[in-house]
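Participant: coords below, sequence missing:
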């Protein structure tokens, strides 16, 4: 059966105290809205409709970065969740199948949970959870497995408030049923809003069946404040860490490793403490990432060793058995098999051939103030410590640069390049210079 998604993302999120729309705040490297979209995408929906309001232009742009086929509708006035769904109905006209209503600020719901809702036989299915502290959540009134109504906390009796089965807001039903029930909603309540939860009572009045599918409370966490955002980040990180360890990755200090939603790490890789994986990072099997590394937009091949204190930026490509050591930064650079970059080096916009050794303090001077330029280093070359490679420049295979050289011209294969000024020693001059400087310092102190 075909599936469609309606994702509600119109709220301002005033408790976030932010100019950024609430659903665009990020966890695990992606906006909250994107996490809801990714959860729904696991169902292979035929259509996805985002209901935007506050910051609609930015929300639309972000949504289409994740799914270019998504349709965005605008809720000009925020008059409740039922009203928001009403705005989405025209975009689904002609659709035949089930619709799941999700929330752009609820990023932790798993695709498996949504699939359970699709598989449930009832006409209307609501996602609920057993709350440790029900607080002011809406309560789900269930009898003999059937959901009879959702009652808001403020309208509940003392007996109803003792119910711990609570409403997440996520629901699933046929589009034709949703359209009919939502269009019949009334706003004759204190808030003057159209509540989506009212469709349960309306469905039961029609003789339709309704039931609850439950999930762990953590999946239903909604983000309404910076504290909620931090809690969602923590929950997502715990989930991602558990997944990579289950897939055969060693995290020596899991709580200190931060992953992105799209991080891929191969089995038998070891990740040390305090490593941050930005978006777009892939690490193949049997690599080792030592402590205090920051990796983003890079690819690390089998058997490579990175760190400690290394930074790999977008476009860094490390082949098998490459070693990138402490305080090395690599950006938009390909390191072929067996390259060694031990320490204190910056390689940007470069290609380094296999089994080349890059000495400490080497820098590819890739930026002239206007444009970026590339450096090409051949296989089995030796770059001496403190070499400045002023791009565009190439160093041939098997060539060597002398320590402290500034290389401004291409170096042929197997050649030795020296690009430094001739050293001159002036006997006794240091002592005379120190005496002069000390005298000047004493004179200034007397004047003050």
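Facilitator: Cool, the structure landed. Quick caveat, the model's predicted, so the values are computed rather than measured. Numbering: from 1, shown residues only.
Participant: okay, CA-based contacts and neighbour counts for the rest of this
Facilitator: OK.
Participant: so what's the closest residue to residue 388 other than its chain neighbours up against?
Facilitator: Nearest residue to residue 388, sequence neighbours excluded (C-alpha to C-alpha, 6 or more residues apart in numbering): residue 406, at 4.6 Å. Contact partners of residue 406, counting by C-alpha atoms under 8 Å, 6 or more residues apart in numbering, are 387-390, 418-420.
Participant: out of the residues you listed, who has the most neighbours?
Facilitator: Most neighbours among those, by other C-alpha atoms under 10 Å: residue 389, with 27 neighbours.
Participant: quick revisit: just the contacts of residue 406: which are in helices?
Facilitator: Among those, none falls in helices (DSSP state H).
Participant: Now flag whichever of the residues you listed is closest to residue 437.
Facilitator: For those, the minimum distance to residue 437 (C-alpha to C-alpha) is 28.3 Å, reached by residue 420.
Participant: so the closest one makes contact with residue 404?
Facilitator: Yes. Counting by C-alpha atoms under 8 Å, residue 420 does reach residue 404; the two are 6.5 Å apart.
Participant: hang on, the earlier thing: could you check how far the residue nearest to residue 388 is from residue 209?
Facilitator: According to C-alpha to C-alpha, to the nearest Å, residue 406 and residue 209 sit 78 Å apart.
Participant: this is the other structure I want to compare:
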């Protein structure tokens, strides 16, 4: 990845790859979770804090079999089934994990179940040779395969399900008599006296990430599926390929999303919301029938009430808009509460930061804030109050009051014509 960040912590849809995997695993309610890590332990340990996973360290990098063996102490006393997964293969579904475990326990005394797939181009993947009934006769690396074996399209993903009573016994039996001098996990399948089976899944589910380019491919695949889910569940995406979701985006029914909308993490959208083009949303909650954008930005803590409107070139941060409130144009609303039906004029700014601390602006229901106003927090605008355009408000405005903060307008007849004549004469004299 050419990065200071550990590979498995690079994100897909706003979430580190490893956490995608652990989230899927959590749906199986595992008794134990062990993350085997070599370099970058501190990063990984911090990332999995709170997930229930424990860290096992592979001090020397001696192959995949050696890596799995490092989980031995963390699994001491465990009697059950073990799934072996990879942190850079993040899209494996809980249903597939469950299918692997179910096949392991079908009753035909398997030692292991391997997850296979059939890519469009089998290329240099290891091949799985079966008896036609899913029982593995041979697993062979591409470089060691003959022409007939290379013609097989069933490939090895490396993911396995193994009984705890078998795993470490089998690992003790494999050697490292190969070109790399490493202990390969797939070698446990070919040990004498063992029988293993393969189940298949789609290639996208076991796609791995070893570069930024492969990360982009995984991201694109994830987004394509999420867009399809959104439309299947009742949202309209005008140009689906231009909409980008986060891993936890929640959409109601009859939501309309126009082109070039980006969702960051933690966005919840209720029914009948319209999100117009070129909007960016993160950490926001949007109520029923609200309208967002175009060119709107909702930042964390934005709570948009039912039928409220956040218009073009408006930014909202840690602020709540009541039902039917409107912020239609060219405004920044931060650390604020805006009451039901209030109207915020174009160019209004809540001045919430003094360089050291943040302060709150409170605007009552039905209030009207004139265009190009600056509300210097902390400040309260009462219900039904009107703030005249161009005001700089620094003190509380009572309910139903008019607030004007600007000098008296003065007109000087003919001044502009006299000024132009004077300046033109000065310019001509040079």
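Facilitator: That came in fine, so what should we check first? Predicted model only: the values in this text are computed from it and were never measured.
Participant: in the stretch 151-300 of the first structure, which spans are helices?
Facilitator: 158-161, 175-183, 198-205, 226-246 (DSSP state H, counting those that start in this stretch).
Participant: would a markdown table of the ones you listed with mean neighbour count and distance to residue 192 of the first structure be doable?
Facilitator: Converted to a markdown table, these look like this (neighbours: other C-alpha atoms under 10 Å; distance: least, C-alpha to C-alpha, whole Å):
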| stretch | mean neighbour count | distance to residue 192 of the first structure |
| --- | --- | --- |
| helix 158-161 | 13 | 23 |
| helix 175-183 | 18 | 15 |
| helix 198-205 | 18 | 13 |
| helix 226-246 | 17 | 27 |
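Participant: Using CSV, lay out these together with distance to residue 91 of the first structure.
Facilitator: Converted to CSV, the helices of the stretch 151-300 of the first structure look like this (distance: least, C-alpha to C-alpha, whole Å):
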stretch, distance to residue 91 of the first structure
helix 158-161, 37
helix 175-183, 12
helix 198-205, 20
helix 226-246, 31
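Participant: Residue 321 of the first structure is nearest to which of those helices?
Facilitator: Nearest to residue 321 of the first structure, of those and by C-alpha to C-alpha, is helix 226-246 at 21.9 Å.
Participant: What are the contacting residues of that closest one?
Facilitator: 15-16, 25, 27-28, 107-108, 218, 221-223, 251, 254-255, 257-259, 261, 265.
Participant: So among these, which ones count as buried?
Facilitator: With burial judged by 16 or more other C-alpha atoms under 10 Å, the buried subset of those is 16, 25, 27-28, 107-108, 221-223, 251, 254, 257-259, 261, 265.
Participant: Where does residue 42 of the second structure sit, in terms of helix or strand?
Facilitator: Assigned by DSSP states H and E, residue 42 of the second structure belongs to helix 41-48.
Participant: so that helix aligns onto which residues of the first structure?
Facilitator: On the first structure, the counterpart of helix 41-48 of the second structure by TM-score structural alignment is residues 56-63.
Participant: what are the ranges of the strands in the stretch 151-300 of the first structure?
Facilitator: For the stretch 151-300 of the first structure, strands defined by DSSP state E, counting those that start in this stretch occupy the ranges 165-174, 210-214, 250-251, 264-265, 270-271, 276-277, 282-283, 288-289, 294-295, 299-300.
Participant: could I get those strands as TSV with distance to residue 158 of the first structure?
Facilitator: Shown next, in TSV, are the strands of the stretch 151-300 of the first structure (distance: least, C-alpha to C-alpha, whole Å):
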stretch	distance to residue 158 of the first structure
strand 165-174	15
strand 210-214	22
strand 250-251	48
strand 264-265	49
strand 270-271	52
strand 276-277	48
strand 282-283	53
strand 288-289	55
strand 294-295	52
strand 299-300	58
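Participant: These: which one's closest to residue 38 of the first structure?
Facilitator: strand 165-174 (15.3 Å).
Participant: Which stretch of the second structure lines up against that closest one?
Facilitator: Counting by TM-score structural alignment, strand 165-174 of the first structure corresponds to 154-163 in the second structure.
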